[in-house]
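[1] Here you go, sequence then predicted model.
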Amino acid sequence: MTPLTIKDIAQLAGVGVSTVSRALNNYPDVNEETKQKILAIVEKYNYSPNQNAKILKQNATNNVSIVVKGSANPFFEVIIERMQQDLEKHGYNALVNYIDERSDEISEASKLNVEKKLEGIIFLGGTAGRFEKELTKFRIPCVVSTVYVPLPPDCNKACVCVDDRAAAAMAMDYLVENGHRHIAIIGGERGNRDGIDLRFEGAMESLRKHGIEFDERFYAESKFSLSDAYSAMSRLLFPGTPITAVLAMSDIMAIGAAKAITDSGLKIPDDISIIGYDGIDMAYFYNPTLATIKQPANELARISVDILIRLINGEKIESNQIQLETEMIKGCSVKRI
């Protein structure tokens, strides 16, 4: 009888090759039931890992790619660092790959999958519409972090995010409750069915609730960068502008916008109030301290990695769509008028 390979063991157990490898090497992240199932097969067929070391090495790379959409967003830095730590702690090689905000993340990840023989992919940021259409083309487990994606149940794909619509509504409520009616919004490109659209919808829901009509002239599109947000805010500061407050869809946008406001001779919050989104450290140390919606960066990272590892190990997860809570940080950048 031809000796079994690690691939044969994986097929008999109904799991991936990397899961067999990790079970045989007694990694703690393999489900006990799965581990015992693999060991029972190994014993039944008298499988010897040492005889198959070469095959094991060829098949189990332990490579996981973190595909990051955009390279100028400090909010992602905390998440990436935690993801790398958690993946490496479990024996995976965390390969961080940055792509431009306008790039196709699915196409880029497909190339990486072929080149690096990935065990799994974490997408950090990206376009929900594209994920919804094309994510299932990957046979390997994938987790989309910080973006909501409608996913079929019982697949090896998941998303971990916050409720962007509710969080943006909370930010807009705060501005309106402080007396503001002429409010501008600085955000990304709309129409991609992603977090930007959800945040815009949430802001609009808040305005409608308060009987305020939004003037589309006061939406300024920006990349997630200081310089682009500076330019976007500058376009809103036309002579006689009635704007008294700005909702920025990221803290980095808010800080770039704030610089444009002060450079024009206006003061924050005396002349124009501003609120951001993300809760990065820089928002706390900005002067005045920035009002913002804080996302749980460490939890987003931890849960994304935990779910990916469980999917790689062939384990079932209770839900493949996880939404975490946000927190309002009032800061000192919003004035009551």
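    All right, it came through fine. This structure is a prediction, so every number in the text was calculated from the model and none was measured.

[2] From now on I want contacts and neighbour counts done on CA atoms only, so please keep to that.
    Noted.

[3] burial of T241, as a residue count?
    10 (other Cα atoms under 10 Å).

[4] does it sit in a helix, a strand or a coil?
    coil (DSSP: H, G, I helix; E, B strand; the rest coil).

[5] quick one, what contacts it?
    Contacts for T241 (Cα atoms under 8 Å, 6 or more residues apart in numbering) come out as none.

[6] Next one: the residue sitting nearest the centre point of the chain relative to G179, how far apart?
    Nearest to the geometric centre of the chain sits T146, at 2.6 Å (Cα atoms, centre = their mean). Between T146 and G179 the computed distance is 31 Å (Cα to Cα, to the nearest Å).

[7] now the helices: where do they sit in the protein?
    6-13, 17-24, 32-44, 53-59, 74-89, 105-116, 128-134, 164-177, 195-209, 226-236, 251-263, 281-285, 297-312 (DSSP state H).

[8] Structure two is appended below for comparative analysis:
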Amino acid sequence: MSHPSPAVTIRDVAAAAQVGITTVSRALNNQSEISPATRERILKIAKELHYQPNRHAQTLRAQHLNNIAVVMKGPSNPFFLSLIDPIEQAIRAHGYQMSLLRISHREDEVNIGRGAYQDSGAAGVLFLGGEARESTTIFNDFPLPFVLCTIPPAPGWDSSIAAVSVDDAHGISQIVSHLTDLGHRQIAFLGPDQAERSVGAIREKAFISALKAHGISSDERLIVRGNEGDDPYSFGYGYELARRLLARQIPFTAVAAISDVIALGAQKALIDAGLEIPRQVSVTGFDGIQFARYTSPALTTVEQPIHQLADISCRLLFAKLKKQPLENPQILLQGKLLVGESTGQAPRL
């Protein structure tokens, strides 16, 4: 008894044409991202192989193309979690659905984003967090329209790269000005881990510059960085960095942390060590997560404009989807200093 030949699949066509499945799909759907010659060659091979499109799969693909992939680097970062709702609302307001890809601090977000079309059929990608790169060449052959959210642009970036973030240097400057106005001169800094190349490193550099602007030389002994392999942007990370700071036994009157969760973890360590906040030591964070307003003491921080970040990032992404020119593709937003109960006048050392 003879058995029917197995149906030719899109993978078979891709293998015969020596191209990726995405390229075959674009050729079959008459999309513009490939050259006419490539499209003609793929269609000829598909015809020779007697390829018949799977109508059910096509329907699913059409549904998937109504999808935006959000690649979130830092799955436990409360600040990123607070951004998810406004981002999803903005995506839905444009008639699309959101798929969330949560990845660890150590994973390569660009490679994950490259697979978004093949894995989830995404029409575009929004990167939430990631490496602050000096060069954008890694995106040269990126297969989908994308926008970088909370990733600040570097001076040499190509104008075709769309990015929206808070002005980290301005925010850190507000923190340092607030502390120096209160009389603080010995200010410790809880920074990123040794291998970080994202906003933590940018904020550390901004901190040193802000101290210099106020006539204060930074003391390397008061700058505490994590070890490679630590879990950054977590309460536990902040707690451990504050313990390392205390173990150095270098006098300080204030602690500035690169994020609210690190600051809150540090507050716990300082209190456990018998220090009173803010009478003996002041503490500041960065991000403005809602939880920080309800701690005791409430945290002094710089609040990031969450809804602006979400709305502008999505507006740029959908403009790119529609192939509209971007008048200003790289946008820095201003954060707002929120003075809480965790900062006060500097004590005498």
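    Cool, got the structure. Just so you know, these numbers come straight off a predicted model, no measurement behind them.

[9] still on that earlier bit, JSON lines for the helices of the first structure, including distance to K157 of the first structure?
    As requested, the helices of the first structure are arranged in JSON lines below (distance: least, Cα to Cα, whole Å):
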{"stretch": "helix 6-13", "distance to K157 of the first structure": "20"}
{"stretch": "helix 17-24", "distance to K157 of the first structure": "17"}
{"stretch": "helix 32-44", "distance to K157 of the first structure": "19"}
{"stretch": "helix 53-59", "distance to K157 of the first structure": "21"}
{"stretch": "helix 74-89", "distance to K157 of the first structure": "17"}
{"stretch": "helix 105-116", "distance to K157 of the first structure": "14"}
{"stretch": "helix 128-134", "distance to K157 of the first structure": "10"}
{"stretch": "helix 164-177", "distance to K157 of the first structure": "20"}
{"stretch": "helix 195-209", "distance to K157 of the first structure": "18"}
{"stretch": "helix 226-236", "distance to K157 of the first structure": "33"}
{"stretch": "helix 251-263", "distance to K157 of the first structure": "29"}
{"stretch": "helix 281-285", "distance to K157 of the first structure": "31"}
{"stretch": "helix 297-312", "distance to K157 of the first structure": "8"}
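
[10] Can you lay out those helices as a markdown table showing distance to P152 of the first structure and mean neighbour count?
    Converted to a markdown table, the helices of the first structure look like this (distance: least, Cα to Cα, whole Å; neighbours: other Cα atoms under 10 Å):
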| stretch | distance to P152 of the first structure | mean neighbour count |
| --- | --- | --- |
| helix 6-13 | 24 | 17 |
| helix 17-24 | 24 | 23 |
| helix 32-44 | 24 | 15 |
| helix 53-59 | 28 | 14 |
| helix 74-89 | 25 | 18 |
| helix 105-116 | 18 | 15 |
| helix 128-134 | 10 | 16 |
| helix 164-177 | 21 | 22 |
| helix 195-209 | 19 | 20 |
| helix 226-236 | 36 | 21 |
| helix 251-263 | 33 | 24 |
| helix 281-285 | 36 | 15 |
| helix 297-312 | 15 | 22 |
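
[11] And the ones you listed: which comes nearest P141 of the first structure?
    helix 297-312 (5.9 Å; Cα to Cα).

[12] And the residue nearest to the centre of the first structure, how close does it get to M233 of the first structure?
    For T146 of the first structure relative to M233 of the first structure (Cα to Cα), the value is 25 Å.

[13] next one: I275 of the first structure
    13 Å.

[14] Also V17 of the first structure?
    According to Cα to Cα, V17 of the first structure and M233 of the first structure sit 52 Å apart.

[15] Any idea how many residues pack against L246 of the second structure?
    L246 of the second structure, neighbours per other Cα under 10 Å, totals 16.

[16] That one -> the first structure?
    Counting by TM-score structural alignment, L246 of the second structure lines up with L237 in the first structure.

[17] again with Q118 of the second structure
    In the first structure, Q118 of the second structure lands on V114 (TM-score structural alignment).

[18] repeat for F286 of the second structure
    By TM-score structural alignment, F286 of the second structure lines up with Y277.

[19] ok, now L128 of the second structure?
    Using TM-score structural alignment, L128 of the second structure lines up with L124 in the first structure.

[20] okay, now the aligned partner of D158 of the second structure in the first structure: neighbour count?
    Here D158 of the second structure is matched to P152 in the first structure, going by TM-score structural alignment. P152 of the first structure has 13 neighbouring residues, counting by other Cα under 10 Å.

[21] what about the residue mapped onto L338 of the second structure from the first structure, neighbour count?
    Counting by TM-score structural alignment, L338 of the second structure lines up with I329 in the first structure. Residues lying near I329 of the first structure (other Cα under 10 Å) number 19.

[22] right, and I329 of the first structure touches T292 too?
    Yes. Between I329 of the first structure and T292 there is a contact under Cα atoms under 8 Å: 5.2 Å.

[23] residues shared between the contacts of those two?
    Joint contacts of I329 of the first structure and T292 (Cα under 8 Å, 6+ apart) are G279.
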